[in-house]
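**Q** generate coordinates for the sequence data below:
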Amino acid sequence: MRQHGIATRLLSIYDASIFSLAAFAQTLPHPQYLIPPSIDPLADKNIELPKDEVEKVYEEFKLDRVRPILLQVSRFDRFKDPIGVIRAYRMAKQSNHSLQLVLAGGSADDDPEGEAVLREVQAETAGDPDMHVLLLPPDAHLTINALQRAADVVMQKSLKEGFGLTVTEAMWKGKPVIGGDVGGIRLQIVNHHTGFLVKTPEGAALRIRYLLAREDKLRELGAKAKAFVQENFLITRQLREHLTLMLALLNAGQDRINLSNGNSGVS
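**A** Model prediction:
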């Protein structure tokens, strides 16, 4: 109780708090606002790439240009469930023997289990030339961009998740995403419209097989995914909402804010 009282006093000096999801909100002594994160379409990870930049990742990581690629980009963390992704890939491959899997990412400095998870993933993938485990540096933004553009289907099979901007990034490239039914992934993936929400490797494998067997549906969901990001998760929307929030706080208690003359007086 004493710690709660101290926290309340410290927080009372602030005018508001911002959360990315309603589920993360807390009991606080001031107003709370929901503003989801966003991506910058002009950043290296999201800009349009010339075809030769995408071609480089096929050569560098020995990927077959013709056969379908299943990709997950995330740090090697148990909550990202890379072992579950491997299980889903193996089940899906029973129907599509040409499938390739790419697990690309790194480890977080504050995650002592990261190295252990990476070793488990490497052990699980050993002996299968169609599974590629890529340990990338933190600044490999163009490489991740190219991998997402080269992929046919993108996974983010998280067991726990904050918001999951890797989902946003893949959707921005017009890729259908199969994601864990958790956290901010639920806010981005409209089930059966911009991708699929799943809870198990079996469910993920079912959706992988479905998309690879129906190229028209794969392209349809990918196009819807990109449009959904353009409407909801670009930095221009986030900036607008932050500026609107600041204006509202500066004019607290006013019934109406008039912006027609560039001032924030009451109309």
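**Q** contacts and neighbour counts: CA atoms only from here.
**A** Will do.
**Q** which residues does residue 15 contact?
**A** For residue 15, the contact set (C-alpha atoms under 8 Å, 6 or more residues apart in numbering) comprises 30, 31, 249.
**Q** show me where this structure has its helices.
**A** Ranges of helices within the chain are 2-11, 51-60, 82-93, 114-125, 141-150, 165-172, 185-188, 201-213, 215-232, 235-250, based on DSSP state H.
**Q** could these go into JSON lines alongside mean neighbour count?
**A** Shown next, in JSON lines, are the helices of the chain (neighbours: other C-alpha atoms under 10 Å):
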{"stretch": "helix 2-11", "mean neighbour count": "11"}
{"stretch": "helix 51-60", "mean neighbour count": "14"}
{"stretch": "helix 82-93", "mean neighbour count": "21"}
{"stretch": "helix 114-125", "mean neighbour count": "16"}
{"stretch": "helix 141-150", "mean neighbour count": "22"}
{"stretch": "helix 165-172", "mean neighbour count": "25"}
{"stretch": "helix 185-188", "mean neighbour count": "20"}
{"stretch": "helix 201-213", "mean neighbour count": "19"}
{"stretch": "helix 215-232", "mean neighbour count": "19"}
{"stretch": "helix 235-250", "mean neighbour count": "14"}
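**Q** for residue 43, find the nearest of those.
**A** Taking C-alpha to C-alpha, helix 141-150 is the member of these nearest to residue 43, at 8.5 Å.
**Q** would you do the same for the sequence below? I want to compare the two.
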Amino acid sequence: MQLVKTGPKRYEDYRELMDIETGLQLEYYAKRLSGKRIAMVNATSYGGGVAEILHSLVPLVRDLGLEIDWWVLEGSNEFFTVTKIIHNCLQGQGETLTPEARALYLRYNEQNAAAIKDWDYDFVVIHDPQPAALIRHRNDGGRAKWIWRCHIDTSTPDPECWDFIYQYIKDYDACIFTMSDFVKENESLPGLTIFTPSIDPLSPKNRALEKEKVEEIVSRFGVDVGRPLITQISRFDPWKDPLGVIDVYRIVKKDFPSVQLALVGSMATDDPEGWDYLYRTLRKAGEDYDIKVVTNVNGVSGLEVNAFQSASSVVIQKSIREGFGLTVSEALWKRVPVVGGNIGGIRHQIDDGINGYLVETVEECADRVLTLLRNATLAAEMGEAGREKVRQNFLITTNILNYLRLFDSLHGQEEAIKQR
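**A** Presented below is the predicted three-dimensional model:
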């Protein structure tokens, strides 16, 4: 395992964006947990929402006065191919997890656990299925509280795959899901807790940019800033349906020929399948020069994503399955209305007809995009509503508060047991 280094962040910089009550509670729980040590563990330090959250959450928790480390799994391409199969199976896609694949998964979990000689932590948060089996190799003497944070929809998983992962999940002290709907029906999970992920409003991806800067950045990628742009920001993944987004664009273009489409994504180390889907997307785009397909490989970082979202008339998140979809909140924070798949965590962020639209089909998505392109006043009103929705519900400070409350609750249970 590798220890991730993060840049500094100042909690004080976030005060004006929070409600007073949120700030008071954050400081209260930080004092109660003073001296406790926290570990966050996930599969990659870049590419994807979990890594993005941790790049902000970890330094902010430190600035609140708590000790926190962030560890990332080390694994081969073969290992991450297996964990992608597990990810897909848990979201309901029928794939076979062979005995060989299971053995490979367990071997890498054991090797990564051995890399940390001393689990000297009070709270260990394991993100998603890739490192779930680490708990079987803990060497903390039972001192730490272990928490499994699931960012995906496991409501209808492949039964065999779920049984394989559940044998490790049941050993945790608590499990966090984004929505209660994502929890397998009638499943007994320890310390079940529900809260959403979040965005960092002051990160390069979300801070306010001058109009001139936005235009200069997107122009580098061939966007004509004098014409309307629709954008989807996501991994190249079948669940995100980039091919369907191209179908939406082609319908819209028939009635709105000046429109452009940008598909912007990150290629993550824990997603080998992403390259195949990127190539499929490029083949479908063909020689339409109004479709811009760009990734972190050709110069896209958080700043460029910010510029694409800020330059867009409409942002699409046409997911077929979605844990949460942070890109929805990112766009809403920039006052851009979003047309999203009526699925998963997207439904928590978009109030249909208020700050965007929820859709089921390509045709419905195209119709809603056209509505917003034709009515700038409506789009602006939805954008304002979207920003306030995010400010109240989906900022990084609220996410930290939810973690600290859970840690305090688990610590309180431990103290109660000791006093018996």
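**Q** kindly reformat the contacts of residue 15 of structure 1 as CSV containing distance to residue 59 of structure 1.
**A** Shown next, in CSV, are these (distance: C-alpha to C-alpha, whole Å):
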residue, distance to residue 59 of structure 1
30, 54
31, 52
249, 53
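**Q** just the closest of those to residue 195 of structure 1, please.
**A** Nearest member of the contacts of residue 15 of structure 1 to residue 195 of structure 1, counting by C-alpha to C-alpha, is residue 31, at 33.7 Å.
**Q** quick one: map that closest one onto structure 2.
**A** Alignment note (TM-score structural alignment): residue 31 of structure 1 maps to residue 191 of structure 2.
**Q** you'd agree its match is up against residue 174?
**A** Yes: if you go by C-alpha atoms under 8 Å, residue 191 of structure 2 and residue 174 touch, sitting 4.0 Å apart.
**Q** the closest residue to residue 61 of structure 1 other than its chain neighbours: neighbour count?
**A** Spatial nearest neighbour of residue 61 of structure 1, excluding adjacent residues (C-alpha to C-alpha, 6 or more residues apart in numbering): residue 132 at 7.6 Å. The local packing of residue 132 of structure 1 (other C-alpha atoms under 10 Å) involves 19 other residues.
**Q** contact partners for whichever residue in structure 2 pairs up with residue 132 of structure 1?
**A** Superposed on structure 2 with TM-score structural alignment, residue 132 of structure 1 falls opposite residue 292. Contacts for residue 292 of structure 2 (C-alpha under 8 Å, 6+ apart) come out as 221, 222, 223, 260, 261, 262, 263, 264.
**Q** for the aligned partner of residue 170 of structure 1 in structure 2, give its distance to residue 315 of structure 2.
**A** Residue correspondence to structure 2 (TM-score structural alignment): residue 170 of structure 1 is matched to residue 331. Using C-alpha to C-alpha, to the nearest Å, we find residue 331 of structure 2 at a distance of 7 Å from residue 315 of structure 2.
**Q** what do the two both touch?
**A** Common neighbours of residue 331 of structure 2 and residue 315 (C-alpha under 8 Å, 6+ apart) are 309, 337, 338.
**Q** what sits against the second one?
**A** The contact partners of residue 337 of structure 2, taken as C-alpha under 8 Å, 6+ apart, are 313, 314, 315, 331, 355, 356, 379, 380, 382, 383, 386.
**Q** could you dump those residues to CSV with distance to residue 80 of structure 2?
**A** CSV is the format used below for those (distance: C-alpha to C-alpha, whole Å):
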residue, distance to residue 80 of structure 2
313, 36
314, 34
315, 30
331, 30
355, 37
356, 35
379, 40
380, 42
382, 39
383, 38
386, 36
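**Q** OK, contacts around the residue lying closest to residue 49 of structure 1 once chain neighbours are set aside?
**A** Excluding its sequence neighbours, the residue lying closest to residue 49 of structure 1 (C-alpha to C-alpha, 6+ apart) is residue 146, at 7.3 Å. Counting by C-alpha under 8 Å, 6+ apart, residue 146 of structure 1 makes contact with 49, 53, 54, 57.
**Q** and the first one, what's its match in structure 2?
**A** If you follow residue 49 of structure 1 across to structure 2 using TM-score structural alignment, you land on residue 209.
**Q** gap between its match and residue 244 of structure 2?
**A** Where residue 244 of structure 2 is concerned, residue 209 of structure 2 sits at a distance of 30 Å (C-alpha to C-alpha).
**Q** go on, residue 287 of structure 2?
**A** Computed as C-alpha to C-alpha, the residue 287 of structure 2 to residue 244 of structure 2 distance reads 17 Å.
**Q** swap in residue 401 of structure 2?
**A** 37 Å.
**Q** likewise residue 377 of structure 2?
**A** The gap separating residue 377 of structure 2 from residue 244 of structure 2 is 27 Å, by C-alpha to C-alpha.
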